[in-house]
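**Q** Sequence and predicted structure, then a few things I'm wondering about:
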Amino acid sequence: MLDDFMTRATLAGIGVAIAAAPLGCFVVWRRMAYFGDATAHAAILGVALSLAFQMSIFIGAMAVALIMAMTVTLLAGRGYAMDTLLGVLAHSSLAFGLVAVSFLSGIRIDLMAYLFGDILAVSRLDLAVIWGGAALVVALIAWRWSALLTSTLSDELAYASGRDPRREQLILTLSLAVTVAVAIKVVGVLLIAAMLVIPAAAARGLARTPEAMAVTAGVIGAVSAAAGLRAAYVFDTPAGPSIVCVAAVLFAALNLVGWRSQRGA
């Protein structure tokens, strides 16, 4: 079954959706959308370093994404507004990554595949990495679910309950780095933040509990991946952007239905 490239691509998309769903909910609740975007942009520098030192792209992208996320966490509140700091680091790391790629002599690289994804070229090894990373992210979030929710509501509430919100932020940072690393092959660094935010935002109006929102976001992400791949095959469009377009259409449709039901009530 895995010999079929469309099957591998669909499974890869679903794996990324599963990883991004619970993490995307926390990104939405904490208003960290730009934080996720900055971490994803940094991954292109990790790709360049991985190719230069002939190491795994997954490890290089995850390491640089993690360094970026931890740097932002450490520098936040030290004289710069968060959005300013994220803007500087996001765009500078992307620029340095693109420049570093241009210095790689003797290495053929499809830069568009890393920027916008190349899900149709997913191999069995890529599939194992994606699902392994998704399992790690889901395990981390499930392990710290209650503590993460408490620290999301309030730092003071977290301290009062004996939890350290900085540790929970570190767990989110690690999960975000893993998700970025596994999603590069599927949607590329420029669209990873969309797969984090859009399904979670679409699920927000449908769910009554945080757990239901995470599950619903996963379903919306998986449907977006499968339908986006089908649309890319039928209309001969780029697969990664097609997946994000389907997610955006679902977001708009679900919000329209919710708006009409509220008016009808």
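**A** All right, it came through fine. Numbering: from 1, shown residues only.
**Q** When you work out contacts or count neighbours from here on, use the C-alpha atoms and nothing else.
**A** OK.
**Q** what are the ranges of the helices in the chain?
**A** Assigned by DSSP state H, the chain shows helices spanning 5-29, 33-52, 57-75, 82-102, 111-116, 124-143, 145-153, 155-160, 165-187, 192-204, 210-235, 239-264.
**Q** So for the third one, what gets flagged as buried?
**A** Think helix 57-75. 57-70, 72-73 (16 or more other CA atoms under 10 Å).
**Q** Closest to residue 193 out of those?
**A** Nearest to residue 193 among the buried residues of helix 57-75: residue 65, at 12.8 Å, using CA to CA.
**Q** if I read this right, that closest one contacts residue 39, doesn't it?
**A** Yes: under the criterion of CA atoms under 8 Å, residue 65 makes contact with residue 39 at 5.1 Å.
**Q** Pull up the overlap in contacts between the two.
**A** Common neighbours of residue 65 and residue 39, using CA atoms under 8 Å, 6 or more residues apart in numbering, are 177, 180.
**Q** ok, residue 5 - contacts?
**A** Applying CA under 8 Å, 6+ apart, the residues contacting residue 5 are 120, 121, 122.
**Q** do that again at 7 Å, thanks
**A** residue 120 (CA atoms under 7 Å, 6 or more residues apart in numbering).
**Q** do you know how far it is from residue 58?
**A** 20 Å (CA to CA, to the nearest Å).
**Q** what do you get for residue 172?
**A** 18 Å.
**Q** I'd guessed residue 240 sits against residue 115; true?
**A** No: the criterion here is CA atoms under 7 Å, and residue 240 misses it with residue 115 at 9.6 Å.
**Q** the more surrounded of these two?
**A** residue 240 (29 against 21; other CA atoms under 10 Å).
**Q** so what's the more buried one closest to, chain neighbours aside?
**A** residue 187 (4.3 Å; CA to CA, 6 or more residues apart in numbering).
**Q** Return the residues in contact with the one you found.
**A** 116, 117, 240.
**Q** same check, this time on residue 89
**A** Going by CA under 7 Å, 6+ apart, the list of residues near residue 89 reads residue 38.
**Q** right, and out of the buried residues of helix 57-75, which lies closest to residue 105?
**A** residue 57 (17.3 Å).
**Q** before we go on, here's another structure to hold up against the first:
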Amino acid sequence: MLDDFIVRAGLAGVGVALAAAPLGCFVVWRRMAYFGDATSHAAILGVALALAADLPVFAGVLAVALAMALIITTLSERQVSTDALLGVLAHSALALGLVAVSMIEGVRVDLESYLFGEILAVTATDLAVIWTGAGLVLALLIWRWQALLTATLSPDLASASGISPRREQLVLTLALAVTVAVAIKVVGALLIAAMLIIPAATARPFARTPEAMATFAALIGSLATMGGLTGAFTFDTPAGPSIVTMAAVLFASSAALSPLLRRG
């Protein structure tokens, strides 16, 4: 069954959605949208590092994404203007990565596949990496769920309960880095943040509890993946952007239904 590239593409997209969407709930709750953007843009620099050092792309992207997330966390704790910091780092990391990739000699690089994803070219090995990474992210979120939720809602209450907000921030940082590393093949560096944020934002009006929002977000992310792939085949459009477009359509539908749900 895995010899069928359509099946592999669908499984890869769902794997990314199952990890990215619940993690995206914390990104939305903590208002960390630009944080995710900066980390995902740094993925291109990780690609350059992997190609230059002859390492697996996953390893290079994971290392750089984790380093970028830790840098942002450290600098934000020193009360540097967060918005300005994230804006500078997001665009600088992307530009530096593009320059670094262009300077690598003897390696032919399809930049478009790293920027916008190449889900239709996912191999069985890629699929194993994606689902392993997604499983690790989900296991980490389930294990630390209550502590993460408490630290997100009230850092002071978390500290009083013996929970370290800094430690939980580092847990999110690690989960985000792994998600970026597994998602770059599916939707590319420019669209990873969209798959983190849009399903979570879409699920928000339908959920009454944090757990329900995370579950709905995962379902919406999976639906966006399958709908986007269907649209890509039907209209001959790029698969990665088609998936994000489908997610945006679902978000618009959710926003339109939201007032009706409030009245109900």
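**A** Alright, I've got the coordinates. As the structure is a prediction and not an experimental result, all values here were calculated from the model.
**Q** Give me the distance between stretch 71-83 of the first structure and the centre of its chain.
**A** Computed by CA atoms, centre = their mean, to the nearest Å, the separation of stretch 71-83 of the first structure from the middle of its chain amounts to 21 Å.
**Q** what does stretch 72-92 of the first structure give?
**A** With CA atoms, centre = their mean, you get 19 Å for stretch 72-92 of the first structure.
**Q** so residue 122 of the second structure touches residue 8, yeah?
**A** Yes: contact criterion CA under 7 Å: residue 122 of the second structure and residue 8 qualify, at 6.5 Å.
**Q** Find residues that contact each of those two.
**A** In contact with both residue 122 of the second structure and residue 8: no residue, using CA under 7 Å, 6+ apart.
**Q** Need the nearest residue in space to residue 221 of the second structure, chain neighbours excluded.
**A** Closest to residue 221 of the second structure by CA to CA, 6+ apart is residue 17, at 4.9 Å.
**Q** What distance do you get for that neighbour to residue 196 of the second structure?
**A** 8 Å.
**Q** Please apply the same query to residue 248 of the second structure.
**A** For residue 248 of the second structure relative to residue 196 of the second structure (CA to CA), the value is 12 Å.
**Q** Which of the two has more residues huddled nearby?
**A** Shown here are residue 248 of the second structure and residue 196; by other CA under 10 Å, residue 196 has more neighbours (30 against 18).
**Q** Help me confirm that that one comes into contact with residue 19.
**A** No: if you go by CA under 7 Å, residue 196 of the second structure and residue 19 don't touch, sitting 8.8 Å apart.
**Q** if we can go back for a sec, what is the neighbour count of the residue nearest to residue 221 of the second structure?
**A** Residue 17 of the second structure: 28 neighbours (other CA under 10 Å).
**Q** Contact partners for it?
**A** 218, 221, 222.
**Q** Same question for residue 53 of the first structure.
**A** Contacts of residue 53 of the first structure by CA under 7 Å, 6+ apart: none found.
**Q** Flag every buried residue along stretch 94-102 of the second structure.
**A** 94, 95, 96, 97, 98, 100, 101.
**Q** Would you convert the residues you listed into a markdown table that also reports distance to residue 141 of the second structure?
**A** What follows is these, written out as a markdown table (distance: CA to CA, whole Å):
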| residue | distance to residue 141 of the second structure |
| --- | --- |
| 94 | 28 |
| 95 | 32 |
| 96 | 31 |
| 97 | 30 |
| 98 | 32 |
| 100 | 34 |
| 101 | 33 |
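**Q** Just give me the closest of the residues you listed to residue 211 of the second structure.
**A** Closest to residue 211 of the second structure, out of all of those and judged by CA to CA, is residue 94, at 33.6 Å.
**Q** if I line the two up, what does the closest one land on in the first structure?
**A** Using TM-score structural alignment, the equivalent of residue 94 of the second structure in the first structure is residue 94.
**Q** For residue 196 of the first structure, see how far away its match is.
**A** 19 Å.
**Q** before we move on, what about residue 107 of the first structure?
**A** In terms of CA to CA, residue 107 of the first structure sits 31 Å off from residue 196 of the first structure.
**Q** just residue 160 of the first structure next, same as before
**A** In terms of CA to CA, residue 160 of the first structure sits 30 Å off from residue 196 of the first structure.
**Q** before we move on, what about residue 249 of the first structure?
**A** From residue 249 of the first structure over to residue 196 of the first structure (counting by CA to CA), the distance is 15 Å.
**Q** Ok, residue 265 of the first structure next?
**A** Distance from residue 265 of the first structure to residue 196 of the first structure, by CA to CA: 31 Å.
**Q** repeat for residue 50 of the first structure
**A** Counting by CA to CA - residue 50 of the first structure and residue 196 of the first structure are separated by 24 Å.
**Q** Neighbours of residue 13 of the second structure, how many?
**A** 31.
**Q** so what's it up against?
**A** Per CA under 7 Å, 6+ apart, neighbours of residue 13 of the second structure: 186, 225.
**Q** repeat that with 10 Å
**A** With contact set as CA atoms under 10 Å, 6 or more residues apart in numbering, residue 13 of the second structure has these partners: 7, 119-120, 122, 127, 130-131, 183, 185-187, 221-226, 228-229, 240, 243.
**Q** Using neighbour counts, trim these to the buried set.
**A** Counted by 16+ other CA under 10 Å, those give 119-120, 122, 127, 130-131, 183, 185-187, 221-226, 228-229, 240, 243 as buried.
**Q** I'd like to know how many residues surround the residue lying closest to residue 18 of the second structure once chain neighbours are set aside.
**A** In space, residue 18 of the second structure comes closest to residue 218 once its chain neighbours are excluded; the distance is 5.0 Å by CA to CA, 6+ apart. By the criterion of other CA under 10 Å, residue 218 of the second structure has 27 neighbours.
**Q** Show the contacting residues for residue 218 of the second structure.
**A** Counted by CA under 10 Å, 6+ apart, residue 218 of the second structure has contacts 14-25, 199-200, 203, 212, 224.
**Q** Just the buried ones from the residues you listed?
**A** So, by 16+ other CA under 10 Å, the buried ones in those are 14-25, 199-200, 203, 224.
**Q** And those, which two are furthest apart?
**A** The widest separation within those (CA to CA) is 18.1 Å, between 15 and 203.
**Q** Name all residues that make contact with residue 82 of the second structure.
**A** Contacts of residue 82 of the second structure by CA under 10 Å, 6+ apart are 32, 34, 35, 72, 73, 75, 76, 88.
**Q** what does residue 86 of the second structure give?
**A** Counting by CA under 10 Å, 6+ apart, residue 86 of the second structure has contacts 32, 33, 34, 35, 36, 37, 38, 39, 72, 75, 76, 92.
**Q** Check the contact between the third one and residue 90; I expect there is one.
**A** In this case it means residue 34 of the second structure. Yes: the pair formed by residue 34 of the second structure and residue 90 meets the contact definition of CA atoms under 10 Å, at 7.9 Å.
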